[in-house]
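1. Predicted model follows, preceded by the sequence.
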Amino acid sequence: MTVNRNRCRPISGPVFHHTTFATLKLDEMVEFYKKVAGLEPVFHGKGGAWLTNDAANHRIALLALPDLIPPENKGHTSGLHHTAFEYDDFEAWVDHYERLAIEGIEPFMGLDHGMTMSMYYQDPEGNGVEIQVDNFADWRSSKEYMRTSQDFSDNPIGEYFDPVKVVAARADGLSHAEVHRRAMAGTYRPEAIPEVHLPELW
C-alpha cells in the first residue's frame, strides 16, 4: 500500500505533558521538586512518584527502577540539560530565589537570555532545573524577539548575572524592565563566569 506521508502528518501537534526521570534518590528528588518547583506528589510509592503543580495528573515522574547505576561525567554528556518552570511576574520570581536561598538552595548559574531571565539549579540527581520569568510578560512578544532579534541571533545564551545583585537592584526599587536592561548590559555579571555545562555531582 502506498502511504501519502503528507496526509499522515497530524493537523496539530500534541501539548507537552510531563518529563520522567529514573532516580537513585527518590525521596530527595520529591522534596527538591516540592521546594523548587512547587510540585506535589499525586502518588508517592516505593517504586516511584508522580508530581504536579497544576491541573494535570502529573508533570514530573520519578521512577526508582531496579538495578540503576550512577551516571559518569553527567555534566558533560549529551542528553537532557534542564527542565524549565516559569513565573508570571518578576516580583514572584525574585521572592522565590530569596526563599530558596534561605534554605541553602542556590542556583549554579543566572542568565538573561533576552526573552527570559533565568536561574539554573540542580536536582539531587544532577539534572538542571531552570526557574525563569518572561521579560516581555507575553509569549507572543518573546517568541517574536527570538525569531527576529539580531541580538538573540548573535548571542542566544545571553548575559550572565549574579542573583544577589539582582535582589539588591529590586530592593533599590528598580523595575523588571530596568533590571533586564542592566543585566543585558553586563551590570550584574558575576565575578566568576560559570560553566554552561551542568556541574558534575557524581
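-> Structure received. Numbering: from 1, shown residues only.

2. For the rest of this, base every contact and every neighbour count on C-alpha atoms.
-> Will do.

3. Surely F108 touches Y120?
-> Yes. Counting by Cα atoms under 8 Å, F108 does reach Y120; the two are 5.9 Å apart.

4. okay, the two: which has more neighbours?
-> Taking other Cα atoms under 10 Å, F108 and Y120 do not tie; Y120 has more neighbours (20 against 16).

5. so that one sits in a strand?
-> Yes. Assignment of Y120 by DSSP: H, G, I helix; E, B strand; the rest coil places it within a strand.

6. so what's it up against?
-> 107-110, 128-131 (Cα atoms under 8 Å, 6 or more residues apart in numbering).

7. Now do it against N155, distance only.
-> Distance of Y120 to N155, computed by Cα to Cα, to the nearest Å: 18 Å.

8. And here is the other one:
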Amino acid sequence: MKPTLDHPGDQVLPPTKLAHVVLRTNNFAAMRDYYKVFLGAHPAFEKDNLCFLRYDDEYHRIGLLGIPQIGAKNPATSGLEQISFTYKTVMELALAYLQRQKHGIEPYWCVNHGPTTSMYYKDPDGNNLETQVDNMDDEGARAFMESEAFQTNPFGVDFKMEDLIARLRAGESEDSIKKMPESGPRGMDSVPL
C-alpha cells in the first residue's frame, strides 16, 4: 500500500540525495582555502566565519562555520569518519590527484575496496576525505559485499597512485585497472587511520 498522510506506514521515506555537509572549525581560513583547492570549489556565500562552497549544480555542498573558541578535533572520540566524493572515471580520479599534488595535497591511503578505487586525504582539521571512482554498478557492489571475498577482506588492497597512473599512460583499460587484485584476509589493524 502506498503511504498516505492518513496511513504513512512504518518505514521512513528515504531522501533523494545528500545535499551538503557543514563542518565547524576553529581553523576557518585554512579549512576554507583547503576545500576551495581540494574540490575545485568556489564560494556560493562567504562572510566573516561562514562559507558555503559549491562545485556542481547544488547551490552548496560544503559549509564551513568558523568558531574560534572551540577546541581542536579529537580523533579519539566518536564523530564523523569521512566525507566521500565520487569521480566518473579512473582518469578523472588520477587527474584530480595530480592537480591536488601540485598544491601539496597528498593522500595518506590509496586502496581498491572492490566496489570502489579510493584515495584518502586529511583536511587541516584532520577530517578524512575519500575520493573514489565506482568499480561496479550498484547491483555488482551489493553482490560483492555479500561475497566470501568481502567477508575475508572488507577493506581492500592498497596500491600506489604512481603505478595506477603508469597503467593509464600505458593504455590499460579502466575496467582492468578497477579490478581488485586477489588478496587474503585483512583486518582493521592493517588500515591506516
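-> Cool, got the structure. Quick caveat, the model's predicted, so the values are computed rather than measured.

9. How about the residue positioned nearest the centre of structure 2: what's its closest non-neighbour residue?
-> Closest to where the C-alpha atoms of structure 2 average out (Cα atoms, centre = their mean) is S84, at 1.9 Å. In space, and not counting its chain neighbours, S84 of structure 2 is closest to E130: 4.4 Å by Cα to Cα, 6 or more residues apart in numbering.

10. how close does the one you found sit to Q69 of structure 2?
-> Taken as Cα to Cα, the span from E130 of structure 2 to Q69 of structure 2 is 28 Å.

11. if you count what's nearby, which of the two comes out ahead?
-> The neighbour count for E130 of structure 2 versus Q69, taken as other Cα under 10 Å, is higher for E130 (18 against 8).

12. how near is that one to L93 of structure 2?
-> Taking Cα to Cα, one finds E130 of structure 2 at 11 Å from L93 of structure 2.

13. returning to that earlier point: doesn't the residue nearest to S84 of structure 2 lie inside a helix?
-> No. Counting by three-state DSSP, E130 of structure 2 is not part of a helix but strand.

14. Pretty sure it sits against Q82.
-> Yes. Contact criterion Cα under 8 Å: E130 of structure 2 and Q82 qualify, at 6.8 Å.

15. Overlap of the contact sets of those two?
-> By Cα under 8 Å, 6+ apart, no residue touches both E130 of structure 2 and Q82.

16. And the strands in structure 1, which stretches?
-> 19-22, 40-44, 48-52, 60-63, 82-87, 109-112, 116-122, 128-134, 159-160 (DSSP state E).

17. Now do stretch 135-145 of structure 1: distance to the chain's middle.
-> On the basis of Cα atoms, centre = their mean, to the nearest Å, stretch 135-145 of structure 1 sits 17 Å off its chain's mean C-alpha point.

18. same thing with stretch 54-73 of structure 1?
-> Per Cα atoms, centre = their mean, the centroid offset for stretch 54-73 of structure 1 relative to its chain is 17 Å.

19. Give me the buried positions along it.
-> For stretch 54-73 of structure 1, burial by neighbour count (16 or more other Cα atoms under 10 Å) applies to 58-64.

20. now stretch 18-28 of structure 1
-> Those would be 21, 23-24, 26-27, for stretch 18-28 of structure 1 by 16+ other Cα under 10 Å.

21. Just name the closest of the contacts of Y120 of structure 1 to D89 of structure 1, please.
-> Closest to D89 of structure 1 out of the contacts of Y120 of structure 1 is I131 (11.8 Å), distances taken as Cα to Cα.

22. ok, how many other residues are close to that closest one?
-> By other Cα under 10 Å, neighbour count at I131 of structure 1 equals 22.

23. buried residues in stretch 43-50 of structure 2?
-> So for stretch 43-50 of structure 2, counting by 16+ other Cα under 10 Å, buried means 43-44, 49-50.
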